[in-house]
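Engineer: sequence and computational prediction follow.
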Amino acid sequence: MSSTSDAMSDLNSGAPAPLDLSAGNLEDQIYHRLREALSSGRYKPGQSFTIRSLAEVYGTSPMPVRDALKRLAAEKALDVLPNRSVVVPLMSRARFQEILRVRLSLEPAVAATATELIGLEDIHRMAEDDRRMRQALADGDPKQYLALNQHFHFRLYSAAHSVVMMPIIENMWMQVGPYLHELFAASRGMQSSTEHHAELLQALRRKDSAAVAQAVHKDLADAADVVIASNHFAGDGGNPRK
């Protein structure tokens, strides 16, 4: 997880983020780094960059970068433009709400299953993620906050060992991740998230699957309310910020 965050930070700062040339396919490495970075809100809707800039960051030729970006474009996470630049797409309000309905159906269900399977060590790690999120909030560090938020949720969901629902959840997070920046701009969004995470951790320790599912549902719904209120959508009268 940290390699993705480093890569996206490096893209913005210009610092090198070399790939492990001995670890296998370069295209796959770039694909997974960018995929997780999108899920954790490293990019904002409308943000753009070039294939060449990514190739420079990763120390590769443009070809593996271009191939990785094509895969992400096929998954609706990025738009590759004819001028060889790439943009994080603005989605319509209707698309965001449709994704939300899928998430509200799947994520609480996966969380309920995970409640019976997750170990104490992972619960401790989730509590540490939550503590660090609160610190990132106090420090005014949205990138750290959003990355930890993703880690918090995915530690829980991964414990369910779902081979069907987990890939769908991962894809949904990749598409909505760029919109999570709106949470940091709205104090009520942050307050709701910390409250729901505390409720979730308490329910996990009790092995109360219904309460865990409810906390996840409230967390997703309240976050979505903040994003929808921001009106940062394409094609329906919103006023997107680049």
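Structural biologist: Yep, it's here.

Engineer: hey, let's count contacts and neighbours off CA atoms from now on
Structural biologist: Fine.

Engineer: centroid-nearest residue for the protein?
Structural biologist: The C-alpha lying nearest the average C-alpha coordinate of the chain belongs to residue 39 (CA atoms, centre = their mean; 2.2 Å).

Engineer: show the contacting residues for it.
Structural biologist: 150, 170, 173, 174, 175, 176, 177, 178 (CA atoms under 8 Å, 6 or more residues apart in numbering).

Engineer: hang on, the fifth one in a helix?
Structural biologist: Yes. Going by DSSP: H, G, I helix; E, B strand; the rest coil, the assignment for residue 175 places it inside a helix.

Engineer: contact partners for it?
Structural biologist: Contacts of residue 175 (CA under 8 Å, 6+ apart): 38, 39, 76, 77.

Engineer: again with the first one
Structural biologist: Applying CA under 8 Å, 6+ apart, we find residue 150 in contact with 39, 40.

Engineer: now swap in the fourth one and tell me
Structural biologist: Taking CA under 8 Å, 6+ apart, we find residue 174 in contact with 35, 36, 38, 39, 40, 77.

Engineer: how far away is the second one from residue 159?
Structural biologist: So that's residue 36. Per CA to CA, to the nearest Å, residue 36 is found 18 Å from residue 159.

Engineer: below is structure B, check it against A:
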Amino acid sequence: MPPDATFAPVDRDETLAEKVYARLRSALVGGRLVPGQKLVHRQLAQDLGVSPTPVREALLRLVSEGALDLDARGIAWVPRLPRDRYAEIMELREELEGRAAARAATLATPADIAALRAIHARLMKGRRAEDGAIVLAENERFHFGVIAIARMPVLQRVVENLWTQVGPTISLLSSVPRKISPAGHPHDDLLKALEARDPAAARAAVERDLREHAAIVAPLLDPAAS
């Protein structure tokens, strides 16, 4: 009887492709790759210390997910989102992340809230120092920290896919000088809502946060970008 192909040994390149995919996806989500940036697989392979094959596989997977595009020569690049696609993604983020925040308000422990407060403190320190890399990294940790508290793994996977597509565009926030609002940061409102176990206020805080970001980024986008 022939061996069951379902449980055939995993090829080493497949394992490497997963690792490369995770590294590239993290860079997209975190805004460390910028719109228009080309990703030449041979150069990436050299940078990552792997063969070109797993890099090529990881890039094609990200293309299939809508996170990257291919040019006429088959070179992957980070797309420049048109305004309508950016608006759709942000609307979906408002709905899904708002729902997660509302759920988190019913589940967050004092330790959870303290951890989020520490993340937000680092974010604000980065804002005052005008360190865009820190701000982007801590903002990502904060938002996914809230989703983790909500314990909604299916929703989390969908949101991760949205962030993969929009992460490079989020990086445009660091290109615009922004003063800290006298009304305070929406994260402060979210932390208060979590402490008060107020789902409606938690959802409203997330929606305000995302809408304020969209109001800054959308005018920077080309309506006809691709």
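Structural biologist: Structure's in. What do you need? None of the values given here were measured: they were computed from a predicted structure.

Engineer: in helices, which of the contacts of residue 174 of the first structure fall?
Structural biologist: Within the contacts of residue 174 of the first structure, residues falling in helices by DSSP state H are 35, 36, 38, 39.

Engineer: counterpart of the third one in the second structure?
Structural biologist: It refers to residue 38 of the first structure. In the second structure, the residue paired with residue 38 of the first structure according to TM-score structural alignment is residue 28.

Engineer: burial measure for that match, as a count.
Structural biologist: For residue 28 of the second structure, the count of nearby residues is 26 (other CA atoms under 10 Å).

Engineer: show me where the first structure has its strands.
Structural biologist: Under the criterion DSSP state E, strands of the first structure are mapped to 48-50, 79-80, 85-87.

Engineer: what is the corresponding segment of the second structure for the second one?
Structural biologist: So that's strand 79-80 of the first structure. Using TM-score structural alignment, the residues of the second structure aligned to strand 79-80 of the first structure are 69-70.

Engineer: cool, and stretch 213-223 of the first structure?
Structural biologist: The alignment of stretch 213-223 of the first structure onto the second structure (TM-score structural alignment) covers residues 203-213.

Engineer: pull out the buried positions in that stretch.
Structural biologist: Buried residues in stretch 203-213 of the second structure, counting neighbours by 16 or more other CA atoms under 10 Å, are found at 203, 204, 205, 206, 207, 208, 209, 210, 211.

Engineer: check contacts around the second one.
Structural biologist: With contact set as CA under 8 Å, 6+ apart, residue 204 of the second structure has these partners: residue 98.

Engineer: what of the fourth one?
Structural biologist: Applying CA under 8 Å, 6+ apart, we find residue 206 of the second structure in contact with 94, 97, 98, 101, 186, 187, 190.

Engineer: do that again at 7 Å, thanks
Structural biologist: By CA atoms under 7 Å, 6 or more residues apart in numbering, the contact list for residue 206 of the second structure reads 94, 97, 98, 186, 190.

Engineer: residues near residue 139 of the first structure, how many?
Structural biologist: 11.

Engineer: quick one: map residue 58 of the first structure onto the second structure.
Structural biologist: Under TM-score structural alignment, residue 58 of the first structure pairs with residue 48 in the second structure.

Engineer: not counting its neighbours along the chain, what's nearest that match?
Structural biologist: residue 20 (8.0 Å; CA to CA, 6 or more residues apart in numbering).
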